[in-house]
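Colleague: predicted model and sequence below, questions to follow.
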Amino acid sequence: MTENATWVPESVDQEIPSAARLYDYLLGGAHNFAADRALGEKFVAALPSGRDVARLNRAFLRRAVAFMAQQGIRQFLDIGSGIPTVGNVHEIAQAADPRARVVYVDYESVAVAHSQMLLEDNDNATIIQANLVEPGVILGHPEARRLLDFDEPVGLIMAGVFHFVSHDHDAPAIVAQYRDALVSGSYLALSHFTADISPAEMAGVVEVMRRSADPIHTRTRAEITELFTGFELVEPGLVGTARWRPDRPEQAADQPGGSQIYAGVGRKL
């Protein structure tokens, strides 16, 4: 059974679940299909804290963007932005400065279609449909060049997306291509699933996600740290999402799902 809605592009196969729509479902969004919801229930069965993991990753994104805005960053490149939900990057950045510019990137058609509708009247934000493993396509895209000045610092965001890049790709080399396009003083905010903390649960998650269009590939703390090569990690370094500059530090250690995803922000040297 297919769902008819203005946000569903005709080309989308609603029977194949996607990570973007699964994430939307875990966050309580409405832009997902029956196949995504079925997969979401299996995801939560494998990882009971799955909804908390999604919520905490989204909260990390919000805090990271606010931090970068406090450091004077006024332009952002959000790779793997997903389906828009509460606390989008442009909302946070433009609350700090209405002139802030944001380029979103995703390859999932529903995410792109819904972003286009949301940004229709926002001259300082746009969406590009592209795959993060093709930095040249993204960095050279006319929309990226229209809104971003690469002679000035940029906030590069890869929140909860690089674990969809398989180990067949040279992950550090991909990030390096983005890094090399940025001037000193730019920032990288990145979060990534790991099996370091709960290997059995994460093995279950990996198995569940094999049935989707976007399998998950976990990485170790050392492998994720390597993605920050050329960036100096700001305090508190690479930590679980709940522990990265929490709004309420006294509760950070007790957050369910707060350690399945490592998160960090680095400043380009």
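Modeller: Arrived safely, thanks for sending.
Colleague: hey, let's count contacts and neighbours off CA atoms from now on
Modeller: OK.
Colleague: now the helices for the stretch 101-250 of the chain?
Modeller: Assigned by DSSP state H, counting those that start in this stretch, the helices in the stretch 101-250 of the chain fall at 109-118, 135-139, 142-147, 171-180, 199-209, 221-226, 249-252.
Colleague: pick the most deeply packed of the ones you listed.
Modeller: Neighbour counts averaged per stretch over the helices of the stretch 101-250 of the chain are highest for helix 109-118, at a mean of 20; criterion: mean count of other CA atoms under 10 Å.
Colleague: ok now that one, how far from the chain's centre?
Modeller: In terms of CA atoms, centre = their mean, to the nearest Å, the centre of helix 109-118 is found 15 Å from the chain centre.
Colleague: which other residues reach it?
Modeller: Taking CA atoms under 8 Å, 6 or more residues apart in numbering as the criterion, the residues outside helix 109-118 that touch it are 7-9, 12, 20-21, 31, 81-84, 106, 126-129.
Colleague: recalculate using a threshold of 7 Å.
Modeller: Contacts with helix 109-118, where a contact means CA atoms under 7 Å, 6 or more residues apart in numbering, come from 7, 8, 9, 12, 20, 82, 83, 84, 106, 127, 129.
Colleague: how about residue 26: what's its closest non-neighbour residue?
Modeller: In this structure, residue 26 finds its nearest non-sequential neighbour in residue 51, 5.1 Å apart by CA to CA, 6 or more residues apart in numbering.
Colleague: follow-up on the earlier one: so which of the contacts of helix 109-118 is the most crowded?
Modeller: residue 82 (27 neighbours; other CA atoms under 10 Å).
Colleague: that one reaches residue 106, doesn't it?
Modeller: Yes: when contacts are counted by CA atoms under 7 Å, residue 82 is listed as touching residue 106 (6.2 Å).
Colleague: which neighbours do the two share?
Modeller: Counting by CA under 7 Å, 6+ apart, residue 82 and residue 106 have no common neighbour.
Colleague: any chance of the helices of the stretch 101-250 of the chain in TSV with distance to residue 60 as columns?
Modeller: As requested, the helices of the stretch 101-250 of the chain are exported to TSV (distance: least, CA to CA, whole Å):
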stretch	distance to residue 60
helix 109-118	20
helix 135-139	24
helix 142-147	24
helix 171-180	20
helix 199-209	20
helix 221-226	16
helix 249-252	12
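Colleague: could you point out which of those helices sits nearest residue 236?
Modeller: Ranking the helices of the stretch 101-250 of the chain by proximity to residue 236 (CA to CA) places helix 249-252 first, at 11.9 Å.
Colleague: for the next helix or strand after that closest one, packing partners?
Modeller: As assigned by DSSP states H and E, the chain's next helix or strand after helix 249-252 is strand 261-268. Contacts of strand 261-268 with other secondary structure elements, assessed using 3 or more CA pairs under 7 Å, 6 or more residues apart in numbering; DSSP states H and E, are made with strand 187-193, strand 231-233, strand 239-240.
Colleague: structure two is appended below for comparative analysis:
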Amino acid sequence: MPSTQTAPAQIDTTKASIARVYDAFLNGKDNYEIDREVVRRVRKVAPEASQMAWDNREFLIRVTRFIAAQGGIKQFLDLGSGLPTAENTHQVAQRIQPEARVVYVDNDPVVLAHGRALLEDNDQTHFVSADIFVPREVLDNEIVQRHLDFTEPIALFQLGTIHHYAGERSPADIMREYIDALPSGSYVAISHFLDPETPELSPLARRLEDVFLHSPMGTGVFRTRAEIESMFPGLELVAPGLVLCVNWWPDGPRIKPLDPVQNCIVGAVGRKP
């Protein structure tokens, strides 16, 4: 039988949750008024802000498909998995690699509750309650150790997550600890809010950051390209490198112009030599 951990019984609906805010941006149903308040505030700055969440989700789907098909990877560690949508990591990966094992990590009680349901009919998908910004808490977890073989390549996802970290350690240091634990041939995918550092777009990024930081969620840092690139220490970036999420191997030609906010979220995939 698949493994999980007991979800916390108490859900605090007076504080916005990262996972539930993303769910609200994606028009989901697993969110509360406090989460929707964050969305409303962000949309006052950028009415098309939901497109960032959609670009991040579609980036995840394309990256998973690439890593499973082209990379032949059969193990996935998805950090900050969020609430289930139509196409989750395990669904995409296991459609290509039926034997693929996926371990999701999150510590949001609503996500954990959904995680238990997710596990009921899939014995190759597992869920861990842990702080994704404390690598040893994740890497030493008994479920992670039991279901992922760290002598074989692993795909590690930090998608739409580490821009919500604002602790004392640098994001690059956190990622280095994860990367050091991965075997050769592993892949790491990161997506992150971007300050484009241009006169046209940087003010938008900073206004969005200000709203996120002063909203009931309290997190959401827009870092520079150099800061984000530093989160791939020792990795070889897969072409085209660090680009707008929407431009990372899109499924077809662009037939409409980008919304300004789409220039404020980037992603990349790196391979460990």
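Modeller: Nice, I can see it. From a predicted model like this one, the values you see are computed outputs, not experimental measurements.
Colleague: TSV for the helices and strands packed on strand 261-268 of structure 1, including mean neighbour count and distance to residue 163 of structure 1?
Modeller: Supplementary listing: those in TSV, determined by neighbours: other CA atoms under 10 Å; distance: least, CA to CA, whole Å:
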stretch	mean neighbour count	distance to residue 163 of structure 1
strand 187-193	26	6
strand 231-233	18	19
strand 239-240	23	15
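Colleague: now do residue 230 of structure 2 against residue 62 of structure 2, distance only.
Modeller: Taken as CA to CA, to the nearest Å, the spacing of residue 230 of structure 2 relative to residue 62 of structure 2 amounts to 23 Å.
Colleague: host element of the residue nearest to residue 26 of structure 1?
Modeller: Assigning secondary structure by DSSP H and E places residue 51 of structure 1 in helix 50-70.
Colleague: can you check what angle separates that helix from helix 199-209?
Modeller: Taking axes from the mean of the first three to the mean of the last three CA atoms, to 10 degrees, one finds helix 50-70 of structure 1 and helix 199-209 inclined to each other by 90 degrees.
Colleague: give me the buried positions along helix 50-70 of structure 1.
Modeller: Under the neighbour-count criterion of 16 or more other CA atoms under 10 Å, helix 50-70 of structure 1 has 50-66, 68-69 buried.
Colleague: doesn't residue 231 make contact with residue 171 of structure 2?
Modeller: Yes: under the contact definition of CA under 7 Å, residue 171 of structure 2 touches residue 231, with a separation of 6.5 Å.
Colleague: strands of the stretch 1-150 of structure 2, residue ranges please.
Modeller: Applying DSSP state E, counting those that start in this stretch to the stretch 1-150 of structure 2 gives strands spanning 75-79, 101-106, 125-129.
Colleague: so which of the ones you listed gets nearest residue 207 of structure 2?
Modeller: strand 75-79 (27.0 Å).
Colleague: name the helices or strands packed onto the closest one?
Modeller: With contacts taken as 3+ CA pairs under 7 Å, 6+ apart, strand 75-79 of structure 2 sits against strand 101-106, strand 155-159.
Colleague: and the shortest one, how far from structure 1 on average?
Modeller: It refers to strand 155-159 of structure 2. On superposition with structure 1, the mean distance recorded for strand 155-159 of structure 2 (mean CA distance after the TM-score superposition for structure 1) is 0.5 Å.
Colleague: what of the first one?
Modeller: After superposition onto structure 1, the mean distance of strand 101-106 of structure 2 to its aligned counterpart is 0.6 Å, using mean CA distance after the TM-score superposition for structure 1.
Colleague: and the angle from that strand to helix 109-119?
Modeller: Using the same axes, to 10 degrees, strand 101-106 of structure 2 lies at 160 degrees relative to helix 109-119.
Colleague: need the residues that contact strand 101-106 of structure 2.
Modeller: With CA under 7 Å, 6+ apart, strand 101-106 of structure 2 has contacts from 74-81, 90, 124-132, 144.
Colleague: how about the last one?
Modeller: Contacts of strand 155-159 of structure 2 from elsewhere in the structure, counted by CA under 7 Å, 6+ apart, are 73, 75, 76, 77, 78, 79, 186, 187, 188, 189, 190, 191.
Colleague: so how far is residue 131 of structure 2 from the second one?
Modeller: This means residue 75 of structure 2. Taken as CA to CA, the span from residue 75 of structure 2 to residue 131 of structure 2 is 20 Å.
Colleague: and if you look at the first one?
Modeller: Computed as CA to CA, the residue 73 of structure 2 to residue 131 of structure 2 distance reads 24 Å.
Colleague: for residue 122 of structure 2, same thing?
Modeller: Applying CA to CA to residue 122 of structure 2 and residue 131 of structure 2 gives a distance of 24 Å.
Colleague: please say which of these two ends up with more neighbours.
Modeller: Neighbour tally, residue 122 of structure 2 and residue 131, criterion other CA under 10 Å: the higher count belongs to residue 131, 16 against 13.
Colleague: so what's the residue count around the residue nearest to the more buried one when sequence neighbours are not counted?
Modeller: The spatial neighbour of residue 131 of structure 2 that comes closest, neighbours along the chain excluded (CA to CA, 6+ apart), is residue 107 at 6.2 Å. Counted with other CA under 10 Å, the neighbours of residue 107 of structure 2 add up to 19.
Colleague: residue 201 of structure 2: how many residues sit nearby?
Modeller: The burial metric for residue 201 of structure 2, expressed as a neighbour count using other CA under 10 Å, is 16.
Colleague: centre-most residue in structure 1?
Modeller: Note on structure 1: the residue nearest the mean C-alpha position is residue 159, at 2.8 Å, using CA atoms, centre = their mean.
Colleague: next, format the strands of the stretch 1-150 of structure 2 as JSON lines and append distance to residue 216 of structure 2.
Modeller: Supplementary listing: these in JSON lines, determined by distance: least, CA to CA, whole Å:
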{"stretch": "strand 75-79", "distance to residue 216 of structure 2": "22"}
{"stretch": "strand 101-106", "distance to residue 216 of structure 2": "19"}
{"stretch": "strand 125-129", "distance to residue 216 of structure 2": "23"}
